[in-house]
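S.K.: Got a predicted structure here, sequence first:
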Amino acid sequence: MAAKNSGTIPVKNIYFQRILDEIDVGIHAIDQNGKTIIYNRKMSEIEGMHIGDVLNKNLLDVFSFNQNEDSTLLDVLQKGHAIKNVKQTYFNIRGKEITTINNTFPIIEEGKIIGAIEIARDITKLEKLIRENMNKKGNTRYTFDSIIGKSKQIQEVIEASKRVTRTSSSVLIVGETGTGKELFAQSIHNGSNRSGKPFISQNCAALPDSLIEGLLFGTKKGAFTGAIERPGLFEQAEGGTLLLDELNSLNPALQAKLLRVLQEKTVRRIGDTKDREIDVRIIATINEDPFEAIAQGRIRKDLYYRLSVVSLFIPPLRERKEDIPELVQYFIDKYNQLFGMNVKGIDDEVLNIFHHYDWPGNIRELEHIIEGAMNLIDQEDLISYIHLPIHFRNKTQLKKEADIFSQSNHLISQKGKNIKPLDQYLKEVETYYLTKIMKHYQFNITKAAEALGMSRQNLQYRLKKYNINKK
């Protein structure tokens, strides 16, 4: 046995760590203070975190939870009873959404709760499939009248798209995530003579290759174990339009089969020897520069030229910011109707923030911001800065807080000395902001937590951590 303090890992610990790293479920344990003491390799993969970024850190410093939703680990630690088969959605420190099914148990020694352990199964991808893999047959809601914006950039694309409705040529729609590519695809379908036939949308990134092939081309009974006689999406969209979303996620082998279908206008089910004629218009979308995708091998060059008979480039929101006020009002009206509210608009401060923000998530991000704000608004007529979701405020407030600290000599002295370490600066920013919010809500934990988009548990921890209290 190794001598004490030799640096050698004890044999029992080696076996224990090997078992933890080899089992195919996530294991996460915390001590009585909420600090992580066990975190295995599978949990690291599920949550997209390095083990060193989680071990010996307080849980709430690394992960965040939706408002009114607590951590199952901390809930068990506080209440002392097990929680089994509970679904939980939360976010890592980088904003990645994680969904797991958890079994969580208290660790009790001599009648005292000394920690909690969680066994987690990852269902993040399954949740994504449920949300995204929704085939739309004859359920196209959007027309060209649904597209909002008077800017020159968006109007040019609308006019080009309207001309495309006269033919059945393939269309390639290029645009960043959240720019509204499917809205244009549905509008083209509804404006064409195929509008009375099916419109089917398939996200090519939503399923693994083994499933997407059968889904697209269909299967013959007995082609493989469990295979049934089933038409694929090409056959189901007969006479109508098939939208292949995120085409650049398909592997090259499937792209070659897709090219054959486009050229021959026939499809062969997996395991079959019979070719079936099809009459389907193909609209494909990609979320990156097509020539870069070709250079990087994500799209076959021959498939690109076959699909891009017509190419439409949807501008990102940062290139059409003059459309923001109209888009904002549209989303406010939409959620007024859904929520039974009567919000009039946004104040000048919020509009200024929106105009100076780059909108990496484009129109989809703008809609989510408005929806989130309207969940936090009380009786006010206008959405103000305090109503914006916390993650968005975090992105936009650093400059504002930096200006405050600069003016009060908290950040840098007049001679440019005494620059503070980043951790200290961020602590001061968070302390300042939390103090400001708590005073605004007169130290009402429930209302402040709701406004900040965090659980009461999370807020109470941070108030205690930074010694913020009502004086």
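M.R.: Everything's here; your move. Just so we're clear, the structure is a prediction, and the values are computed from it rather than from any experiment. Residues are numbered from 1 along each chain as shown.
S.K.: hey, let's count contacts and neighbours off CA atoms from now on
M.R.: Will do.
S.K.: now the strands for the stretch 301-450 of the chain?
M.R.: 310-313, 345-346, 382-383 (DSSP state E, counting those that start in this stretch).
S.K.: residues in contact with the longest one?
M.R.: Spelled out, that is strand 310-313. For strand 310-313, contacts defined as Cα atoms under 8 Å, 6 or more residues apart in numbering pick out 157, 160, 161, 164, 169, 170, 171, 172, 173, 174, 175.
S.K.: Go through the residues you listed and flag which are in helices.
M.R.: 157, 160, 161, 164 (DSSP state H).
S.K.: Please, which helix or strand holds the closest residue to the last one other than its chain neighbours?
M.R.: The spatial neighbour of residue 164 that comes closest, neighbours along the chain excluded (Cα to Cα, 6 or more residues apart in numbering), is residue 188 at 7.0 Å. Counting by DSSP states H and E, the element that carries residue 188 is helix 181-190.
S.K.: here comes the other one, which I'd like you to weigh against the first:
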Amino acid sequence: MAIVDIILKVDHELRLKEIIYMGESKKWFSDKTLYRAIGEKLDYIIGTSITSDGGIIEIENKFFKYQWIEEKNGGTLYLSRDGVLLDLYEQTIKQVAEGIQIFDKNGYFIYGNPASEKLEQYKNEDFKGKHVLELYDLREEYSTILTVLRTQNPVASRCDRFKVKNGKTLTTINSGYPLKIKDRIYGAVVFESDLSVLKQIKKRTFNLENYVESNQSPSDDSLYTFDDIVHTSKGMKDIIYFGKKVSLTDSSVLVVGATGTGKELIAQSIHSFSPRRHKPFIDVNCGAVPYNLFESMFFGTEKGAFTGSVTKKGFFEMADGGTIFLDEINSISMEMQAKLLRVLQEKRFQRIGGTKYIQCDVRIIAASNEDFFQLMEEQKVRQDFYYRISTIKINIPPLQERREDIPILAEYFLKNLCNQYNRREIIIAPQALTALLEYSWPGNVRELQHVIEYGFNRASEETEILEFQHLPDYIQSSKSYTHKTAQLPKEFVSEVTDTNPKNFQEQMELYERRIIIDSLILYKGNITQSAKTLGMSRQSLQYRMKKLGISNM
């Protein structure tokens, strides 16, 4: 066991009663992360059951190797990050195509990776503790390992010819390096390759070059990815950054947001970015699952369980190795929450009418458009169920809180419609864009998409500009927009509504003036915010204002 970082003491009911931090381990966690868990069951805190032979657990995205010591009045859990690192290092070495051998400073064998075992046809347990001269029939001056240990200097790409234990002669290309800690040598490592290994490395390189040169996507899944999220706001950038970090874990995720904010888009993106991306993604609208069919749909059925039943997989079995997305999870009854909770805790279930347990490896992503704390107060959601599904919580802000995303989203939806129906490119008029920016968007991104689709269908096929009059009536009559327009100075209203330019250049300048003036009006003369919305620097906007004769309001 490596050095202990954290000690968790539990009582006879396996409830956490004391935490002891060693060294600087307390700095690894946010304030009170573990202290909030005092009094909680140990298996709930670490998300798994403890076994006497040890294992690996995760706390706040940090992995620890543990050792369990049972005591008279409870027990103690010793956690070590170094133990996990050693396991990870060993797993890494096992994936290397070249043979790797490690010897101590006296030339005795310590470890060989699978590639070395295959190359020289030996087993680690047969070599361990034996000297290099016992293992190979070679002259001392031609041994890479002995040369490195004797000189304490690296040896690069040297050709060695020697006999292995079974009498076979091998010719290898070796590179050896001394293993030093604080300038003191503790051993040496040698990397060995023969012709077959070199061919294997060459093949990998060739395949990599083909992949890099290919324009084809490595995955043809139809699920959304983080690259599909159209945005420019900092809020969405932060969510995507956090979502990518979360994707690499198996922690349960709860996505919370109002209707139409894109909860399923985030859920699919997390799955698509995760190591489970090549496994199933099963999305379930919990609000549409009938109460009397809930268990059979989630857990499956065995033939004969009830009249007309057949052997059929449920959602958990279908999603094994992948992800289940539980949309509208707040609509699940308390009774069904208890049954789901048991599966999430034990990671196994029985089909309806079945007698054997089926193990499941499933990552849960849930979504809700309601406040869970209020639902818990109203006793519509179990506390233990909420804490199990919300290990990580992602809040998606409504569209009205990220208005800078409105122009880019509107343009994206309009461009897609033009491509879908083979129409010429259409741009959005400044007055229409101002109306979109001023509207409150209770239906969020989904409502914006429908509004753009309405305007697209209302405009004629020859239309090149989506105008204010093409928008739905309720957008045109929006109190916030009409009130805002009523307060504009006359000179700005005339600039916005003038539609009689004399030639192309004047038309382009007028159009540019209208966009800039609308943005300045919207942000009350704030040049920095206007430039950000228009996608340009503050200096570029000031230059264009001066060129077009627009004074700062």
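M.R.: Received the coordinates, thanks. In this text, all values refer to a predicted model and were calculated from it rather than measured experimentally.
S.K.: that older thread, what subset of the ones in helices among the contacts of strand 310-313 of structure 1 is buried?
M.R.: For those, a neighbour count by 16 or more other Cα atoms under 10 Å gives the buried set as 161, 164.
S.K.: Make a markdown table from the ones in helices among the contacts of strand 310-313 of structure 1 and add distance to residue 83 of structure 1 to it.
M.R.: Conversion of those to a markdown table gives the following (distance: Cα to Cα, whole Å):
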| residue | distance to residue 83 of structure 1 |
| --- | --- |
| 157 | 52 |
| 160 | 56 |
| 161 | 53 |
| 164 | 56 |
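S.K.: Show me what the longest strand along structure 2 is packed against.
M.R.: Counting residues, the longest strand found in structure 2 (DSSP state E) is strand 169-181. If you count contacts as 3 or more Cα pairs under 8 Å, 6 or more residues apart in numbering; DSSP states H and E, strand 169-181 of structure 2 packs onto helix 144-151, strand 155-163, strand 184-193.
S.K.: Tabulate those in CSV, adding columns for mean neighbour count.
M.R.: Below are these laid out as CSV (neighbours: other Cα atoms under 10 Å):
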stretch, mean neighbour count
helix 144-151, 21
strand 155-163, 15
strand 184-193, 21
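S.K.: So for residue 94 of structure 2, which of these sits nearest?
M.R.: Residue 94 of structure 2 lies closest to strand 184-193 among these, at 12.7 Å (Cα to Cα).
S.K.: Between strand 169-181 and the closest one, find me the angle.
M.R.: Calculated by axes from the mean of the first three to the mean of the last three Cα atoms, to 10 degrees, strand 184-193 of structure 2 forms an angle of 150 degrees with strand 169-181.
S.K.: what range in structure 1 matches strand 184-193 of structure 2?
M.R.: Counting by TM-score structural alignment, strand 184-193 of structure 2 pairs with no residue of structure 1.
S.K.: how far out from the middle of the chain is that strand?
M.R.: Relative to its parent chain, strand 184-193 of structure 2 has a centroid offset of 38 Å by Cα atoms, centre = their mean, to the nearest Å.
S.K.: What segments of the stretch 1-150 of structure 2 are strands?
M.R.: According to DSSP E, counting those that start in this stretch, the strands that the stretch 1-150 of structure 2 contains are 6-10, 16-21, 55-59, 62-71, 74-80, 99-104, 109-112.
S.K.: tell me which residues in the third one are buried?
M.R.: Going by neighbour count (16+ other Cα under 10 Å), the buried part of strand 55-59 of structure 2 is 56, 57, 58.
S.K.: what does stretch 366-376 of structure 1 give?
M.R.: 366, 367, 369, 370, 371, 372, 373, 374, 375, 376.
S.K.: ok, the fourth one - contacts?
M.R.: The contact partners of residue 370 of structure 1, by Cα under 8 Å, 6+ apart, come to 328, 331, 332, 388.
S.K.: if I line the two up, what does residue 542 of structure 2 land on in structure 1?
M.R.: In structure 1, residue 542 of structure 2 lands on no residue (TM-score structural alignment).
S.K.: Check the gap between residue 542 of structure 2 and residue 68 of structure 2 for me.
M.R.: Distance of residue 542 of structure 2 to residue 68 of structure 2, computed by Cα to Cα, to the nearest Å: 67 Å.
S.K.: Stretch 323-338 of structure 1 corresponds to what range in structure 2?
M.R.: Taking TM-score structural alignment, stretch 323-338 of structure 1 hits residues 405-420 over in structure 2.
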